[in-house]
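Asks: Make a model of this:
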Amino acid sequence: MLVVKILLGLFGLGIVVFVHELGHFLAARLVGIDVEAFSIGWGKALFKKKVGAVEYRVSMFPIGGYCKMRGEHEFQEAYENQAKSVAPVPGTFYGATPLRRIVVAFAGPFFNILFAILVLSVIWGIGFEVTTLDNRIVLVSDINPGESYPADQGGLKTGDRIISINGKATANYHDIQEQIATNPEKNLPIQVERAGRTLDFTVRPSLDKSSGAGKIGIYFWSDPIISSVAEGSPGEIAGLRSGDRITRINGEDFPYSVAFFRILKDQPPVLAIDYERDGRSMQTDAVLSYTNGSADLGVSYAAIQFHTTRFSPLGALIKGARETWKTFTLSVKSFGLLFRGIDLTQAVSGPVRITYMVGDVAAEGFGQSIGAGFSSMANFLALISIALCIMNLLPLPVLDGGQIVLFIVEIIKRKPLHPRIINAFQTVGVVLVFGLMLFAVFGDILFLTRR
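Replies: Sure thing, here's the model as predicted:
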């Protein structure tokens, strides 16, 4: 299964990087910069064919690709020859005006945004299956007595149905998570429904330094109705089936599924389970085994599933653009949390972890159905594409944003930059990006050791 996830991840991540490089390629051709090679994949060329002045390649490692423009590294030769500027040869990268180079640099991130809009438009046009829970909550303090969380301090109670946060309706737990996770350490007005009454509270999410997200100390309510039982699990051996409703475990009422965590705190070797099947009360025992202090009964509980509304082509395009903008702004907002003391080894993902995550999302989706697999993977690829756009627009050397900064300075000065300045800028960029990559890969290794 791990191999399948990695292969799916490589394929998905390759698409996103390929789209980015395609943007650079098309923009370079548009503004008159010669492209020497355009490759699908990296490494040794397995297949190549020259069409006009461009050599098209299919390379060994199928992760994205690259666009090799004529003269894009001429500043290095000028630096080594101690020239005062790069010779503006027509058709080369540095022979183009700074504005045209800005267009080429910006085209890669821009194509990532276009890709996200296209993918999300298609998904919303055909509709997709959503698996979620409703907006009812369980306080973590009811599972771990003695601890206090922002939800407790704000006055929320188990069984409350959160109907809006910060003035935005919350129909399910995805809506609630979005508002809470993106607003750490901010006072949020929360409206709940409790015993037929509508009540207003203010809750201030704390910052989870392992992820950079806000949290208030809640689980989401799931009725203890079994939807599936894993083969060979303690639940199957005990005779539990899909459709059974668990009512009590070891003499404790079992009103919601997360009550299981409270019952397992004392690590009982055997669970006495009362349940209902077809209107009859029944009982069974389940023998548990513990690994690193945790055990799993092997059952999944029923969730809410629905198919989203299918939009018209124009409506889907508008919806796709809105969702892309929403994700873009949330991603920028989340990026700012990196500077607030969070655990960067958890929050910063490198290529290994991103590849695994893309493959994991796709594999889980395909495990449900072909349609769910494609929609899950497409949604995640759109997110990765937007993240790649934001990252590349950062004003750091080597990245597209850093290149744009250089070219803007050149426009302001009204003369080419000295090769020494360009070389120093690029060298700093290589060191920074390489250091970040090492840090991210270190975090990836820690991530994979926990799988």
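Asks: For the rest of this, base every contact and every neighbour count on C-alpha atoms.
Replies: Fine.
Asks: Could you tell me which residues make contact with residue 318?
Replies: residue 121 (CA atoms under 8 Å, 6 or more residues apart in numbering).
Asks: Over to it. Which of the three states is it?
Replies: The three-state label for residue 318, taken from DSSP: H, G, I helix; E, B strand; the rest coil, comes out as helix.
Asks: which residue sits closest to residue 149, ignoring its sequence neighbours?
Replies: With sequence-adjacent residues excluded and distances taken as CA to CA, 6 or more residues apart in numbering, residue 149 is closest to residue 217, at 5.2 Å.
Asks: So what's the residue count around the one you found?
Replies: Other residues within reach of residue 217, judged by other CA atoms under 10 Å, total 18.
Asks: Let's compare: structure for the following, please.
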Amino acid sequence: MLEILKTATEVLVGLVGLSILVFVHELGHLIAAKLLKLKVETFSLGYGKKLIGFKWGETTYQISWFPFGGFCKMQGEHLFAKAVEENLDKMPDDEEHYYNAPAWKRIIVSLAGPVANAILALLFITGLYLVGFNEYSSANRIVLASEFAAGQAAGPTYPANKAGLATGDLITAINGKEIRNFLEIRKAIVPHPKDELLLTVIRRNETLKLEITPELDTENSIGFIGIMEWKEPVIEKLGPKTEGLNPWLKQGDRIISLGGKPVEHVIAFLHMFKEKPSELPMVVERNGQQVTGSFAMSYYKKKTPLIDLEYKTGVYRSPSCSFFEAFSYGIEECGSIVSGIFKFFSLIPQKINLSRAVGGPIKTTVIIGLATGESVTKGFDYAVVQFIHYVAALSMTLGIMNLLPLPMLDGGYVILFAAEWIRRKSWRPRFLFRFQMIGIGIFAIILVFILFSDVSFLINLITGGSL
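Replies: Here you go, the predicted structure:
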């Protein structure tokens, strides 16, 4: 029952996040139209039939039955349908008709939605840095993935091996920017496949400068170098399965050895179960004393070890900021998101897995909900921070994607209206109708692909696959 309630809450939170993105986008269109004296017929929070609402001026403001997302309907759209039906050469002479407004005004209204999404992202990130927030991560010490790779041949091909990195190294800077923890390493590596980076590394009190070029993970469309986080094997929380089989273990225990072999980090600890032992002798350190016991194990379908342990992570506080410093962090993060989107498009010819890289409303809802739900274990304030971070990143992405010059997207209408402005002549209603039909066709194809991606994502999630 609790699990069902948790899932329902995560879905609800995800829907709220998705709704914020769409609502702010449509709000941008509304504000621009009002400032330019263009009439808006309906502004709705949600879709479907009107639930409640009121009329202010010429605009009806309403909440619809499905209160997620929204739309902004310009006045005079019925006249456009009439012009198409009667095959008129131009729109009816009605000054209130949206398509009779000057082209430059329609361009601004079209751009206002993506701009609103960008402003939301900037405000959210600036606000986070201004207030301050905690991040949870292991330290900046690394483990080479090649040392625990399933195939021996895979190891030496990793960029980390080629660059000369070693297990136990501390990465203290990337391209001159200070690195405090593994989360910051991930943020610096993931967006930069094929880009050369300069690492500052400390190894046994010696400082090294190493050049490395992340490879492209075509399955996830991210950069990787073949390292994992060095997580100290200190038990933060025991799950019901492990605690039931090993009641002698306590929170705060530091695993010293397993099966007579020393345990330096969590990766090494988990690797010791590749032979699927049912029980191994274990030594832990508790309050300065060594405690010996027997660690019992169970396996899912006799293959995957069921170890529901959580390990202690460090807490890193964001730097204290003035408003202008927080604003600069916001600009920097938004810029990173934009550059990441363009990087993604440049990688498409390299046969990346688009079904994993691209997602629609289902995937967006699940990602926001899961990220927020999983963060609750570290405190409500951290869950709020994660929610805001994800909504900000997705808002920026939605804004940029809507600027693509495709029919039905804001970018497509900007190109259409700009061409009309240049030629100083309105498009025939029938041409606009065909433009919209082409857009609907393209959108339908994209929608099928996105739905396939979303369903595949859900199946992968339900069956225990990685995100």
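Asks: returning to what we had before: any idea what the residue nearest to residue 149 of the first structure aligns with in the second structure?
Replies: Taking TM-score structural alignment for the superposition, residue 217 of the first structure sits opposite residue 226 in the second structure.
Asks: what do you get for residue 36 of the first structure?
Replies: Looking across to the second structure (by TM-score structural alignment), residue 36 of the first structure lines up with residue 41.
Asks: So which residues of the stretch 101-250 of the second structure form strands?
Replies: With strands called from DSSP state E, counting those that start in this stretch, the stretch 101-250 of the second structure shows them at 134-137, 142-144, 170-174, 177-178, 197-203, 206-212, 215-217, 222-224, 227-229, 235-238.
Asks: what's in contact with the fifth one?
Replies: Where contact means CA under 8 Å, 6+ apart, the residues beyond strand 197-203 of the second structure that reach it are 168-176, 207-213.
Asks: would you say residue 67 of the second structure is within a helix?
Replies: No - Residue 67 of the second structure: not assigned to a helix; according to three-state DSSP it is strand.
Asks: ok now do it, which residues does it touch?
Replies: By CA under 8 Å, 6+ apart, the neighbours of residue 67 of the second structure are 45-47.
Asks: Can you show me which of these carry over to the first structure?
Replies: Using both residues aligned by TM-score structural alignment, their matches' CA atoms under 8 Å, the first structure keeps these contacts from the contacts of residue 67 of the second structure: 45-47.
Asks: Of these, just say which sits nearest to residue 162 of the second structure.
Replies: Minimum distance to residue 162 of the second structure across these is 52.8 Å, recorded for residue 46 (CA to CA).
Asks: any idea whether that closest one is helix, strand or coil?
Replies: Secondary structure assignment for residue 46 of the second structure (three-state DSSP): strand.
Asks: Can you name the residues that contact it?
Replies: Taking CA under 8 Å, 6+ apart as the definition of contact, the neighbours of residue 46 of the second structure are 19, 63-71.
Asks: gap between residue 101 of the first structure and residue 76 of the first structure?
Replies: Counting by CA to CA, to the nearest Å, the separation of residue 101 of the first structure from residue 76 of the first structure is 17 Å.
Asks: Pick out whichever of the two has more residues nearby.
Replies: Neighbour totals were compared for residue 101 of the first structure and residue 76, and residue 101 leads with 23 against 15 (other CA under 10 Å).
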